[in-house]
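>>> coordinates for the following, if possible.
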Amino acid sequence: MSKNASTRDSRFAQLIGLELKAEFARKEISQGDVADKLGHSRSGYSRWLNAKPSMPLEAFLNTCELIGADPRAIMDAAYERLTQEMGRPRDLSPTTPDDADVALASAVDDSMVPDMSGWSADEQAAYVAAHLDQFDIAAKKGDLEREQTEYEDLP
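Model (predicted):
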C-alpha cells in the first residue's frame, strides 16, 4: 500500500469520528453515553472516535442506529471532507481520453487497444462497442474446451 493510500485511509477514519462527534453535538448526546449504551468502555470508544485504531464497521453502524443518524450521510460527509483536503485519488478522478489515446483509437493499425485505466466505465464501453474487432477473444460460456481451443489459436 502506498504511503498516500495509508494517509488517506487514516484521515478518512479520523473524519468519520469527527462527523460522529458533530452528530453527537447536534443531538446533544455524549459520546460516553453512547459508549455505555453500546457496551463499550468509554476510553476504547473514544480511541475509536479518534481513529486510534479506527472504528470497526459494526460499531459505526450500531452508533449511527443508536443516535438516529444515517450512516451513508456520515460516510458521505467524511468523504467529501477528505476530497476537499486531499483531492480525489488519481484512479477515481473523472478524466477524458488525452490526445495520445484518441490518436491510438483512430489509428489505421487498430490492433493496439489504448490504455483505458483512466477512462470512465461509459467511455470504456463506448470504445469497446466502436472497436469490437479488437475484442474478439472467446467469451466465457461454460465450454472450457472451446475456450482452451480459442486461447491456443491466438497468435
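>>> from here on, contacts and neighbour counts on C-alpha atoms
Noted.
>>> grab the longest helix from this protein for me.
helix 3-26 (DSSP state H).
>>> please provide the structure for the following sequence as well, for comparison with the first:
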Amino acid sequence: MNSRQRAEEFTRFVGLELKGAITARGYKATQVATEINRSPAAFNRWLNGKVEIPMTVLCEACEFIDVDPKAIVEIAYDRVAVAYGERNGSKYEAEEVAETLEPVSQINAAFPKHLSAVPDSVAAYKNDGTHLEFEGRD
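The predicted model follows:
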C-alpha cells in the first residue's frame, strides 16, 4: 500500500470515527449537519468515507458534539496502523493490538458521556489467524 492509499484510508477512518462519536453522543448525523450549516447529503458522504472530510467540517462537528477532534484523528490513525501496518511495513500481532489499541476503551475515554456499547458505525476487528484486519461497517 502506498502513502496515498494509506492517506485515503485514514480520511475514511476519520469519517467513520466521527460517525461513531456522533452516535455515541446521542446525535443523528442529519441533526449535526443542520446545526453546523452543512448539507445532510454531503455530511453523510463525509461520514461514510465516500469523499474526504474537510478539516473545517471535522472541527465544527466535533465542537458541536463536544468531542476533541484530536481524539478522532488519533483513533483513526491507530486503525490505519493496525489494519495496514506501520509506515515501515511492520504488522501488529493480535496480542500487541490488545495491549496497544483497545478500541472500546479508547472510545470510552474519548467520549465519556454515554457509551454502553460500541455503535454499529464504529469499526470492529477480527482475527484471521495471522494479524487483525479492519472490518468497516456503515
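>>> hang on, the earlier thing: which other helices and strands does the longest helix of structure 1 contact?
Applying 3 or more CA pairs under 8 Å, 6 or more residues apart in numbering; DSSP states H and E, we find helix 3-26 of structure 1 packed against helix 42-49, helix 71-86.
>>> quick one: the residues in structure 2 that the first one pairs up with.
Mapping helix 42-49 of structure 1 onto structure 2 (TM-score structural alignment) gives residues 40-47.
>>> now stretch 16-32 of structure 2: buried residues?
Neighbour counts over stretch 16-32 of structure 2 (16 or more other CA atoms under 10 Å) mark Leu16, Glu17, Leu18, Lys19, Gly20, Ala21, Ile22, Thr23, Ala24, Arg25, Ala29, Val32 as buried.
>>> stretch 65-77 of structure 2 too?
Within stretch 65-77 of structure 2, the residues scored as buried using 16+ other CA under 10 Å are Ile65, Val67, Pro69, Ala71, Ile72, Val73, Ile75, Ala76, Tyr77.
>>> now the two most distant members of these.
Spanning the widest gap among the buried residues of stretch 65-77 of structure 2 are Ile65 and Tyr77, at 20.7 Å by CA to CA.
>>> excluding its backbone neighbours, what's nearest the counterpart of Asp68 of structure 2 in structure 1?
When structure 1 is aligned by TM-score structural alignment, Asp68 of structure 2 is paired with Asp70. Closest residue to Asp70 of structure 1 apart from its sequence neighbours, by CA to CA, 6 or more residues apart in numbering: Cys64 at 6.3 Å.
>>> check which helix or strand covers that neighbour.
If you go by DSSP states H and E, Cys64 of structure 1 is part of helix 57-67.
>>> how close does that helix sit to structure 2?
Once fitted to structure 2, helix 57-67 of structure 1 is off its aligned match by 0.6 Å on average (mean CA distance after the TM-score superposition for structure 1).
>>> that helix - contacts with which helices or strands?
Packed next to helix 57-67 of structure 1, using 3+ CA pairs under 8 Å, 6+ apart, are helix 31-38, helix 71-86.
>>> how far off centre is the shortest one?
If you compare the mean C-alpha spot of helix 31-38 of structure 1 with that of the full chain, they lie 30 Å apart, counting by CA atoms, centre = their mean, to the nearest Å.
>>> how about residues contacting that helix?
Lys21, Phe24, Ser41, Arg42, Tyr45, Ser46, Asn62, Thr63, Leu66, Ile67 (CA atoms under 8 Å, 6 or more residues apart in numbering).
>>> and what of the longest one?
For helix 71-86 of structure 1, the surrounding residues in contact (CA under 8 Å, 6+ apart) are Arg8, Arg11, Phe12, Leu15, Ile16, Glu19, Leu20, Phe60, Leu61, Cys64, Glu65.
>>> perfect, that will be all.
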